[in-house]
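Novice: Model the following, please.
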Amino acid sequence: MSRIRPRLIVSQHLLAAADARIAQDYDTPPAPDHKLTEDELVAQAQAFRPDAVVVTSSTPVSAATVAALPDSVRVIATISVGTDHLDIPAILARGITLTNTPDVLTDCNADMAMLLILAASRRAKEYLALVDSGWGRSLGLDEMLGTRVTGKTLGIIGMGRIGRALARRARGFEMKVLYSNRRRLAPDQEEGATYFADPREMLPHCDVLSLHMPGSKDGKPVMTAELFGLLPRGAIFVNAARGSLVDEDALIAALKDGQLAGAGLDVCRNEPNPDPRLLALPNLFLTPHVGSATVETRTDMCMLALDNVDAVLAGRPALTPVAG
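Specialist: I've put the predicted structure just below:
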């Protein structure tokens, strides 16, 4: 007699290994050929009555969506670390377990932050533009000079898993590491980094500043004209965290007037349609929110989401639950 398999829906097409696991272990409708909207997710959930819903950051789960989900749903697993797209109180109030995928993308996001530091410091966008145009001439000895990274001082706002992983990479470039965090880390986690309770006191010492913190719930930026102005003139700014953390008008002004020599972003406020003024800046290196975009990491994220679903539906505690 065949066992009754749990029912699951996903908000978008996943990686092949995850699709194969779902096909083996779950009853599920065909994977969508696009990222589901909230209305589409609700319609599919009401029609299919799943035990579990797997989403990504591309499909919000608002209070209205939560209210419209059938009582069959026991767990929502997001394939992301961030939870900005989820109404956590509404989900938990319905007694639905919520999980995310921390840890497995730490190294790839730290690698991306280091890439952005190097690209912004060494004028990668301008070099690529020159080569793409055919190159065609020798550069002068004093032309298109970047900024050396080795030996500089790196400031990190948000010294969680990714911030600490970036600090380890920066030490390979003999960088001095400063950080500001909601609380001071234990000495073994600091690994010699210097703590500042107030980021405003840290910024004047930073040749490079990198953000590694969640987006604010009220959408207010952390990096404003005031804070950009506290950095040494000619500093490098990097954001591989959340676009909502930055006042983009202030960032653009700082890049245009030389307060910042360059910036590297993997995120922006209006994704996937960034402010055209950002795209026009020669000293801004922008990637399309791909910090976790490796085969290994995206597969691990999918598998952790499914591990969470398996645990909850089997009556075990979730591996990586999101608390209220």
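
Novice: going forward, measure contacts between C-alpha atoms and count neighbours the same way
Specialist: Noted.

Novice: Would you map the helices across the chain?
Specialist: Defined through DSSP state H, the helices belonging to the chain, from first to last, are 16-25, 38-48, 63-68, 88-93, 106-121, 124-132, 161-171, 187-190, 199-202, 225-230, 248-256, 276-280, 295-313.

Novice: now those as TSV including mean neighbour count?
Specialist: Shown next, in TSV, are these (neighbours: other C-alpha atoms under 10 Å):
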stretch	mean neighbour count
helix 16-25	14
helix 38-48	17
helix 63-68	16
helix 88-93	16
helix 106-121	22
helix 124-132	14
helix 161-171	21
helix 187-190	12
helix 199-202	17
helix 225-230	17
helix 248-256	18
helix 276-280	12
helix 295-313	20
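
Novice: okay if I get these as TSV plus distance to residue 213?
Specialist: Below are the helices of the chain laid out as TSV (distance: least, C-alpha to C-alpha, whole Å):
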stretch	distance to residue 213
helix 16-25	28
helix 38-48	26
helix 63-68	24
helix 88-93	18
helix 106-121	12
helix 124-132	25
helix 161-171	8
helix 187-190	17
helix 199-202	13
helix 225-230	16
helix 248-256	17
helix 276-280	22
helix 295-313	19
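
Novice: mind checking which of the ones you listed is nearest residue 74?
Specialist: Comparing the helices of the chain against residue 74 with C-alpha to C-alpha, the closest turns out to be helix 295-313 (7.5 Å).

Novice: circling back to that earlier point, so for residue 152, which of the helices of the chain sits nearest?
Specialist: Comparing these by their distance to residue 152 (C-alpha to C-alpha), the top pick is helix 161-171, with 9.3 Å.

Novice: and that closest one with helix 106-121, angle?
Specialist: Per axes from the mean of the first three to the mean of the last three C-alpha atoms, to 10 degrees, the angle that helix 161-171 makes with helix 106-121 is 50 degrees.

Novice: this one as well, want them side by side:
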Amino acid sequence: MKPKVYITRKIPDETLALISEVCEVALWEQEDLPVPYEVLEKAVVEVDGIYSLLTDNIDEALISKAKNLKVISNMAVGFNNIDLKAATARGIMVTNTPGVLTETTADLTFALLLATARRLVESSDFLREGKWKTWSPMLLTGQDVYGATLGIIGMGRIGEALAKRAKGFDMRIIYHNRNRKPAVEKELNAEYVDLDVLLKESDFVVIMTPFTPETVNLIGKRELSLMKKTAVLINTARGGIVNEKALYNALVKGEIWAAGLDVFEEEPVPLDNPLLSLPNVVALPHIGSASKKTRMTMANLAAENLLQALAGKTPPNLVNVDLLKG
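Specialist: Below you'll find the model as predicted:
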């Protein structure tokens, strides 16, 4: 008898075929909308596995309804949408897809940095709206990237990849992390500093840290006040790491120069979010890993995690490794 699997969003046909070959599959087919909680709540009762996305809230209440659930395979690096403690308590494996999106996300982060610094979106809109009348010495002037100081908060895989790109722009690289990384410091000539020092000295502050209880509102009013008036804040990590109200006020008051955001506290971001009204904010719809190659790799890795777990094996990307100690 095939194990039962629920897939919370339409996934590539190739990936679906891999899973369907060995599993009985049910899925939410409305590609552009997350599965409603109440639908997932009913689906989870009898299934052996869930193939989920970050948009799915798999909390303790939902997990408690599962009778046969063995694995939750998240097609994402993050897993803050899953109650890890509740899953572990019930012996349910939780997996993710790390590593495969490192370079793609670093590319997008540096692109967002460049676009924000040089006002690319604002300039494109200026041209398309017919406002460009003549060349002017100070028209739409931005901030220099080459030779500037880059401050990275969270020197994980993506942070390291970003630093490598910054090295090509001859940027001074400083970073703050839970632990120092001497090998990275040596390879990239990066300097470990206190968070306040990073905020004070950076021309570009890039948030790369995971979203944890410790990093909620890590960047708020006090932290923004430490930054240079010419500084740019870039966030491609998670929205809740930055206090959006404080960021809006800092931008309006000119306490910092601009912000580039791929993530928001609420996603999709409401169109009445005041940050979207500011010309010095470049806003993207959470597309950090959105290259065709990377998304296909993520999808297939999530499938591999799922199938390995259902086969009674240890999946390659087990998050709650404490289960192995049992």
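
Novice: picking that back up, which one of the helices of structure 1 lies nearest to residue 237 of structure 1?
Specialist: Counting by C-alpha to C-alpha, residue 237 of structure 1 lies closest to helix 106-121 out of the helices of structure 1; the figure is 7.7 Å.

Novice: That closest one aligns to what range in structure 2?
Specialist: The aligned range for helix 106-121 of structure 1 in structure 2 is 102-117, by TM-score structural alignment.

Novice: Tell me which residues are up against that stretch.
Specialist: Residues from elsewhere that reach stretch 102-117 of structure 2, judged by C-alpha atoms under 8 Å, 6 or more residues apart in numbering: 121, 142-145, 157-159, 161-162, 165-166, 204, 232, 234, 236, 258-261, 280-282, 287-291, 294.

Novice: now do stretch 130-137 of structure 2
Specialist: The set of residues that contact stretch 130-137 of structure 2 without belonging to it, under C-alpha under 8 Å, 6+ apart, is residue 126.

Novice: again with stretch 269-289 of structure 1
Specialist: Outside stretch 269-289 of structure 1, the residues that reach it (C-alpha under 8 Å, 6+ apart) are 116, 119-120, 123-126, 240, 242-244, 246, 248, 252, 255-256, 261-268.

Novice: Quick check: closest non-adjacent residue to the counterpart of residue 284 of structure 1 in structure 2.
Specialist: Correspondence of residue 284 of structure 1 to structure 2, assessed by TM-score structural alignment: residue 281. The shortest distance from residue 281 of structure 2 to any non-neighbouring residue, by C-alpha to C-alpha, 6 or more residues apart in numbering, is to residue 259 (4.9 Å).

Novice: Tell me the spacing between residue 196 of structure 2 and residue 210 of structure 2.
Specialist: Using C-alpha to C-alpha, to the nearest Å, one gets 19 Å for the distance from residue 196 of structure 2 to residue 210 of structure 2.

Novice: Repeat that for residue 142 of structure 2.
Specialist: Using C-alpha to C-alpha, residue 142 of structure 2 is found at 29 Å from residue 210 of structure 2.

Novice: Check residue 36 of structure 2 too.
Specialist: Taking C-alpha to C-alpha, one finds residue 36 of structure 2 at 26 Å from residue 210 of structure 2.

Novice: go on, residue 274 of structure 2?
Specialist: With distances taken as C-alpha to C-alpha, residue 274 of structure 2 is found 25 Å from residue 210 of structure 2.

Novice: Equivalent analysis for residue 23 of structure 2, please.
Specialist: Residue 23 of structure 2 sits 33 Å away from residue 210 of structure 2, going by C-alpha to C-alpha.

Novice: Check residue 252 of structure 2 too.
Specialist: For residue 252 of structure 2, the distance to residue 210 of structure 2 - C-alpha to C-alpha - is 27 Å.

Novice: same deal with residue 144 of structure 2?
Specialist: Spatial separation of residue 144 of structure 2 from residue 210 of structure 2 under the definition C-alpha to C-alpha is 28 Å.

Novice: can you check residue 200 of structure 2 too?
Specialist: Separation of residue 200 of structure 2 from residue 210 of structure 2 (C-alpha to C-alpha) stands at 22 Å.

Novice: Now the residue most central in space within structure 2: closest residue in space, sequence neighbours ignored.
Specialist: In structure 2, the C-alpha closest to the average C-alpha coordinate belongs to residue 237, at a distance of 4.0 Å (C-alpha atoms, centre = their mean). Taking C-alpha to C-alpha, 6+ apart as the measure, residue 237 of structure 2 lies nearest to residue 208, with 5.2 Å between them; neighbours along the chain are not counted.
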